[in-house]
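J.: sequence and predicted structure are below.
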Amino acid sequence: MAAKTTILDMNRFDGANLDTLDAHKRSLIERRTALGNGYRLFYRDPIEIVRGVGSHVFDEHGTDYLDAYNNVVSVGHCHPHVVEAVSRQASLLNTHTRYLHETILDYSEALLAKLPAQIDRITYQCTGSEANDLAIRIARNYTGGQGIIVTREAYHGNTDLISGFSPSIGMGQELSPSCGLLPTPDTHIHGDEAIGDYIVAKLKERIVAMRADGIKFAGLLVDSIFSSDGIFPGKAGWLRKVADAVHEEGGLYIADEVQPGFCRTGEAFWGFARHGFVPDIVTMGKPMANGIACSATAVRHEILDAFTAKIPYFNTFAGNPVAMAAAKATLEVMDDEDLMGNANRIGSMFVSQLEGLAVDHPAIADVRGAGLYIGVEFDDPATGDPLSVETLELIEQMRRRHVLTSNCGSYGNILKIRTPLVFSAADVDRYMTALQDSLAAIGI
């Protein structure tokens, strides 16, 4: 079986290939030495991206690449409504939240209207990492516990606190002593019907083990599409019994909506909303301002009040007028262009075509997704072992055909399709053509 890999090392450029690149790219990569060794590039032949529009990006030669990976620009690269809002606000003022400003209030009211009524307070940060960091602090304060449970391949951020609850970073990152791990909710193995009971049983086992170690359970932190674990949305509704179990055990449910939120699943505005329950804390990030650094932690008021009664919260750059203008414009585009409906329609079409392709390609072991977040699992049809090397080669072949996608899961054998929400039927056709040609090229 293939070795496990980490989220940041999947599909990475290997410096040993430097001599195979042209002089311009070699120069750019050598200049990146100033950034340190922690940064990663995609692909054996990295791409220099200089322009984007909608679901397409262009390199320095003007070559058009289909972007089937980028959820940061949720409403598409350089959407004119967002660009205009950012430009207008940047020309007027950008400052912090210690002064009155109307834009943050307009946006907060609009965003809270998208959330369940019980979640009636919102605080702003700049990154999803910061949002999840704050969420854990709030949960610990409210419950008096320390123990936070996540899934085995979760990624929730890279602050000192939250990286201790992000096992997908790899073995070099030590997990927090108060971190409990749940198995990946693998619907391919356990099935859609059994997955809820399976995870509830594992959750209770983990809480018992924590208590035996003297750690009080504070909460469960999960991304409802389980993106780093391998994209396991499951049948709508199964997570509700998990949320019920969390509350029965005295913990809080923290919904990390950085990946599944903001129309992504097509079936609901939030990933958790597919499952018909109300979490205690909701965190969000990347897609909310279409590329401008912005994140948020939304909370039931009684939970937030218990925290702020002890600790005032202020973040200099969070909630600044430019970020709020970008976020407000992004939300307006989502509504005005019915991007949730588009995610549902185009995502269903996409899954249907992938399932059709699987009929002739037995290495495609499973196709699963919700809206425009889709995973395609590649396993050896004879042994069931993950086809990690082949999936990585498939991604490189797609890149040669000017389609950008990536991989995920414990062994990197799951094709990760996470497009801008403006993806079209023509984009699906282009992706499928490149995928079929790439599968033929590597012979699986």
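T.: Structure's in. What do you need?
J.: make it CA atoms for all contacts and neighbour counts henceforth
T.: Fine.
J.: what's the burial count for residue 389?
T.: Residues near residue 389, counting by other CA atoms under 10 Å, number 12.
J.: surely it forms part of a helix?
T.: Yes: in this structure, residue 389 lies within a helix as judged by DSSP: H, G, I helix; E, B strand; the rest coil.
J.: residues contacting it?
T.: With contacts defined as CA atoms under 8 Å, 6 or more residues apart in numbering, the neighbours of residue 389 are residue 413.
J.: which of the helices or strands spans residue 234?
T.: Per DSSP states H and E, residue 234 falls between elements, in no helix or strand.
J.: and it, how many neighbours does it have?
T.: Counted with other CA under 10 Å, residues neighbouring residue 234 total 24.
J.: which residue packs closest to it, ignoring adjacent ones?
T.: With CA to CA, 6 or more residues apart in numbering as the measure, residue 192 is the residue that lies nearest to residue 234, at 5.8 Å, once sequence neighbours are left out.
J.: try it against this one:
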Amino acid sequence: MNAVVYGYLNIDGNNSDENQLKITKEAFAVIKNKKVEELEKTTNIKLNETKTTLIEKRNLFLGSKCQTFYTSDPFVVSRAFMQYIFDEQGNRFLDCISNVQHVGHCHPHVVQAIATQSSLSTCNIRFVCPLLGECSKALINTLHPSLNTIFYCNSGSEANDLALQLARDWTGGNDAIVLENAYHGHITTAAQLSPYKSEHGANIKKPEWVHIAPTPDVYRGKYRLLDEELNSPESLQNVGELYSKDVCLLIEELNKNGRKIAAFFAEALQSCGGQIIPPPGYFQSVAKAIHDNGGLVVVDEVQTGFGRVGDTFWAHQLFGHGEEEFIPDIITMGKPMGNGYPVSAVVTRREIADKLCGNAEYFNTYGGNPVACAASLAVLQIIEKEHLLKHSKQMGILFKQKLEILKSKHFCIGDIRGVGMFWGLDLVKCRKTREPANNLAKKLILKLRKEYGILLNADGPFGNVLKFKPPLCFNSDNLENVIKALDECLNELKEKEN
């Protein structure tokens, strides 16, 4: 859209970031098809129905399993733009958790791309659409040259299901190794690959073909480092070898029992598992063991790809360069890919792709449809033109600095870990024992929303890790406000406890 000036909308009008680009009010007005004066009046949109009525209607028609954020007081959204969400009264909240709206809620360029293509055609992938090739080329160019073939789906769950089928068809094996606390989706096979689901009481249990390896969590996993070792390259390398040996032991057990490995599945960085950063060398060692036994390595980038980590476009690219480069056989992607529009993909090598389904074809009714491709291509264009990798990297440096200072002031913060705009605060009752403080996490989340207009969430096996995965337009002023709010909340809660 010609009228758009790429960058971020500064709703406050007081952003001090010198390097931050801005979307002009005129550009936003084009999207809304209104004059700027009219646009400003829409900031506080109020809904016609009361919050109570909206919640009652939701509960009436949706099952009890469809949970909301803030279950005791669900959040009603009237509208959202860039890093902000507005409730039913028009109150503005800073969004620190919506990693799906990757380049910002309702980013004008994505909105325009979806609207334009929707008015032209919505045909399925059996028809030839120019956007399909253009989007595919742009995606493939972000990956290692060997990863040259793409399949489109509609969700991360679908993508991981297809990845398993690809691995089985290529290897002739059936079994998969996954990590503790892993989450790969909700459809049957993806849920079976997800200990995170079974550990939360899901009816779908682990089948005999799924084997669980310890998550390479250096803070509270099977092999823990001391606090003073957490930033030691040598210690991290050593513990990575220990975790990779556990995968080797699983493979030996599989072979002894006459089973054949098809794939090792892992999120590049675990999110639901507590914002876990694997130690250096881990993935390379595991990949060698898997390949030596005829299996494939599948990396789930559904929550971590598209520049979130800052240094690289994909999180798996953080782990090694040159001869030490870690190159998966299959990569799955989703959530941020369409900035809220449902689209996902699986990328692999051509020879693996050609084995899929035997002599049958692969077809996905909506996968790779022109509107999905338009949304995905718009996201890729924004990432490039707004320099979001650079921005995410700079924000990652700030996150580390600010969170380190916060940790030094509050002993309930046991560990901080992350990269780019992917961070976790591990809250503890005692730094020595590392006992998780999940109740503190709950109190903080509610207090931040109610008193500071900040939306944050917690996860991990104990529900004690505060997760930061904001839209990439999240800026230094936003971070400053969040740190200040956390500091004040922790001080106040400590005073009440005393």
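T.: Sure thing, it's come through. Only a predicted model underlies this, so the values are computations on that prediction, with no experimental measurement involved.
J.: for the counterpart of residue 162 of structure 2 in structure 1, helix, strand, or coil?
T.: Alignment note: residue 162 of structure 2 maps to residue 134 in structure 1; criterion TM-score structural alignment. Under three-state DSSP, residue 134 of structure 1 falls in the helix class.
J.: residue 73 of structure 1 now?
T.: coil.
J.: map it onto structure 2.
T.: Using TM-score structural alignment to pair residues, one finds that residue 73 of structure 1 aligns to residue 101 in structure 2.
J.: go on, residue 370 of structure 1?
T.: Counting by TM-score structural alignment, which is the criterion used here, residue 370 of structure 1 corresponds to residue 419 in structure 2.
J.: how far away is the equivalent of residue 214 of structure 2 over in structure 1 from residue 402 of structure 1?
T.: In structure 1, the residue matched to residue 214 of structure 2 (TM-score structural alignment) is residue 183. Distance, residue 183 of structure 1 to residue 402 of structure 1, by CA to CA, to the nearest Å: 35 Å.
J.: same question for residue 377 of structure 1.
T.: 21 Å.
J.: who has more neighbours out of these two?
T.: Neighbours were tallied for residue 377 of structure 1 and for residue 402 using other CA under 10 Å; the higher tally belongs to residue 377 (26 against 20).
J.: helix, strand, or coil at residue 486 of structure 2?
T.: Assigned state for residue 486 of structure 2: helix (three-state reduction, three-state DSSP).
J.: neighbours around it, how many?
T.: Using other CA under 10 Å, residue 486 of structure 2 is surrounded by 19 other residues.
J.: residue contacts, it?
T.: Contacts for residue 486 of structure 2 were tallied using CA under 8 Å, 6+ apart; they are 444, 448.
J.: trace it over to structure 1, please.
T.: Correspondence of residue 486 of structure 2 to structure 1, assessed by TM-score structural alignment: residue 435.
J.: show me where the stretch 301-444 of structure 1 has its helices.
T.: Assigned helices in the stretch 301-444 of structure 1, in chain order: 301-308, 321-336, 339-359, 388-400, 425-442 (criterion: DSSP state H, counting those that start in this stretch).
J.: using JSON lines, lay out those helices together with distance to residue 34 of structure 1.
T.: Compiled in JSON lines, the helices of the stretch 301-444 of structure 1 are given as follows (distance: least, CA to CA, whole Å):
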{"stretch": "helix 301-308", "distance to residue 34 of structure 1": "40"}
{"stretch": "helix 321-336", "distance to residue 34 of structure 1": "28"}
{"stretch": "helix 339-359", "distance to residue 34 of structure 1": "39"}
{"stretch": "helix 388-400", "distance to residue 34 of structure 1": "27"}
{"stretch": "helix 425-442", "distance to residue 34 of structure 1": "35"}
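J.: residue 422 of structure 1 and residue 243 of structure 1, how far apart?
T.: Using CA to CA, we find residue 422 of structure 1 at a distance of 32 Å from residue 243 of structure 1.
J.: so residue 39 of structure 2 makes contact with residue 30?
T.: No: if you go by CA atoms under 8 Å, residue 39 of structure 2 and residue 30 don't touch, sitting 9.9 Å apart.
J.: list the contacts of the residue nearest the centre of structure 1.
T.: Nearest to the geometric centre of structure 1 sits residue 259, at 2.8 Å (CA atoms, centre = their mean). For residue 259 of structure 1, the contact set (CA under 8 Å, 6+ apart) comprises 71, 223, 225, 227, 284, 286, 287.
J.: top of these by neighbour count?
T.: For those, neighbours tallied by other CA under 10 Å; top is residue 287, 30 neighbours.
J.: number of residues surrounding residue 81 of structure 1?
T.: Based on other CA under 10 Å, the number of other residues close to residue 81 of structure 1 is 14.
J.: with residue 34 of structure 1 instead?
T.: Residue 34 of structure 1: 8 surrounding residues under other CA under 10 Å.
J.: what does it align to in structure 2?
T.: Structural alignment places residue 34 of structure 1 opposite residue 61 in structure 2 (criterion: TM-score structural alignment).
J.: roughly how far does that match sit from residue 51 of structure 2?
T.: 16 Å.
J.: what's the longest strand in structure 2?
T.: Counting residues, the longest strand found in structure 2 (DSSP state E) is strand 422-430.
J.: off-centre distance for it?
T.: A distance of 18 Å separates the C-alpha centroid of strand 422-430 of structure 2 from that of its chain, computed with CA atoms, centre = their mean, to the nearest Å.
J.: thinking again about what came up before, name the nearest residue to the match of residue 214 of structure 2, ignoring sequence neighbours.
T.: Leaving aside its sequence neighbours, residue 183 of structure 1 is closest to residue 152 (5.3 Å, by CA to CA, 6+ apart).
J.: next up, the contacts around the match of residue 214 of structure 2.
T.: Residue 183 of structure 1 makes contacts with 151, 152, 199, 202, as judged by CA under 8 Å, 6+ apart.
J.: show the buried residues in those residues.
T.: Neighbour counting over these (16 or more other CA atoms under 10 Å) leaves 151, 152, 199 as the buried ones.
J.: dump these to JSON lines, plus secondary structure and distance to residue 317 of structure 1.
T.: Below are those laid out as JSON lines (DSSP: H, G, I helix; E, B strand; the rest coil; distance: CA to CA, whole Å):
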{"residue": "151", "secondary structure": "strand", "distance to residue 317 of structure 1": "31"}
{"residue": "152", "secondary structure": "coil", "distance to residue 317 of structure 1": "32"}
{"residue": "199", "secondary structure": "helix", "distance to residue 317 of structure 1": "38"}
